[in-house]
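K.L.:
What follows is a predicted protein model with its sequence.
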Amino acid sequence: MSRVIGFEMSSQEPEKAATFYSRVFGWETVEQDWEYWSISTCQREGIIGGISKGPSDYPHGTRIQIEVDSIDEAVKKAIENGAKVVREKMEFDDFYLSYLVDPVGIGIGLYEKK
């Protein structure tokens, strides 16, 4: 089975997006050349990716699912840092899920195991 090994998000404000993900989820971001920030989601394991300045015809893109210990706490921090809730916390058999849009318009999903 294939697995997610990375991601790239487009934004018209990549620095603002990098600050958001660093503050809310503790991700390490490093500014590279050409308005690109590399991202590490964990010191030992996890996926890597980046945030780049999106072109005018595709200014924002990619929704990723982020596993958190507590959706309630993550949503609270996200709102404090400029996110908007698109779909409130939903309950499924084995997990909870919520959809947000970060301060620069990128859609994210929050996933919490029961």
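P.N.:
Cool, got the structure. Residues are numbered from 1 along each chain as shown.
K.L.:
drop to CA atoms for contacts and neighbour counts, all remaining ones
P.N.:
Will do.
K.L.:
In this structure, mark out all the helices, start to finish.
P.N.:
Across the chain, reading from the start of the chain, the helices by DSSP state H fall at 14-25, 71-80.
K.L.:
in the longest one, what's buried?
P.N.:
Okay, so that is helix 14-25. Across helix 14-25, burial judged by 16 or more other C-alpha atoms under 10 Å covers 14-15, 17-18, 20-22, 24.
K.L.:
same deal with the shortest one?
P.N.:
With burial defined by 16+ other C-alpha under 10 Å, the residues of helix 71-80 counted as buried are 71, 74-75, 77-79.
K.L.:
now, the most widely separated pair of the buried residues of helix 14-25?
P.N.:
14 and 24 (15.4 Å; C-alpha to C-alpha).
K.L.:
hmm, back to that, closest one of the buried residues of helix 71-80 to residue 10?
P.N.:
Distances from the buried residues of helix 71-80 to residue 10 were compared by C-alpha to C-alpha; the smallest belongs to residue 78, at 18.7 Å.
K.L.:
structure B:
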Amino acid sequence: MGRVIGFELSSQEPEKAVKFYSEVFGWEFADPHWDYWAATTGKDEKEGINGGIGKGPNDHPHGTRIQIEVISIDEAIAKAKSNGAMVVRDKMEFDDFYLAYMVDPTGIGFGLIQKK
């Protein structure tokens, strides 16, 4: 079962967004990495998820995407495509994980993550 493990807020003014969410909700942010500020939204003993704010790319300049962890990103991409989803960004490799962005048949964007 794919579990939502995070969220990504896309903004063309990520520094301003970081300041807003920090001041309004008390979120804590790490220093930026790849134009992405990881966010801690609360203590681990409470329900909730963490995420981050990134400089929105051309294909998703503003908005929110959930990140869904999968066992095999290649299988999840294939299964999503066979059920009507479109690949927005194919599998990308990072230090500790693989990431891909898709849009479901209704237009909702989401990310797939496979930890290494």
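P.N.:
Nice, I can see it. A quick note: this is a predicted structure, and the numbers were derived from the prediction, not measured.
K.L.:
TM between them?
P.N.:
Laid over one another, the chains give 0.48 as their TM-score (TM-score structural alignment, normalised by the length of the first structure), with 64 aligned residues with a C-alpha RMSD of 2.2 Å.
K.L.:
hang on, residue 3 of the second structure packs against residue 69?
P.N.:
Yes. With contact taken as C-alpha atoms under 8 Å, residue 3 of the second structure and residue 69 are classed as touching, separated by 5.5 Å.
K.L.:
These two: who's more crowded?
P.N.:
residue 69 (22 against 12; other C-alpha atoms under 10 Å).
K.L.:
neighbours around the closest residue to that one other than its chain neighbours, how many?
P.N.:
Residue nearest to residue 69 of the second structure in three dimensions, not counting chain neighbours: residue 113, with 4.7 Å by C-alpha to C-alpha, 6 or more residues apart in numbering. Counted by other C-alpha under 10 Å, the residues lying close to residue 113 of the second structure total 25.
K.L.:
Repeat that for residue 11 of the second structure.
P.N.:
Residue 11 of the second structure - counted by other C-alpha under 10 Å - has 20 other residues nearby.
K.L.:
Go ahead and confirm it touches residue 53.
P.N.:
Yes. A contact is recorded between residue 11 of the second structure and residue 53 when judged using C-alpha under 8 Å, the distance being 7.2 Å.
K.L.:
Overlap in contacts, these two.
P.N.:
When contacts are counted by C-alpha atoms under 8 Å, 6 or more residues apart in numbering, residue 11 of the second structure and residue 53 are jointly contacted by residue 17.
K.L.:
From the contact counts, what lies against the host helix or strand of residue 24 of the second structure?
P.N.:
Secondary structure here is read from DSSP states H and E; on that basis residue 24 of the second structure sits in helix 14-25. In this structure, helix 14-25 of the second structure makes packing contacts with strand 28-29, strand 51-55, judged by 3 or more C-alpha pairs under 8 Å, 6 or more residues apart in numbering; DSSP states H and E.
K.L.:
what inclination does it have with respect to strand 51-55?
P.N.:
With axes from the mean of the first three to the mean of the last three C-alpha atoms, to 10 degrees applied, the angle from helix 14-25 of the second structure to strand 51-55 works out at 150 degrees.
K.L.:
Brilliant, that's me finished.
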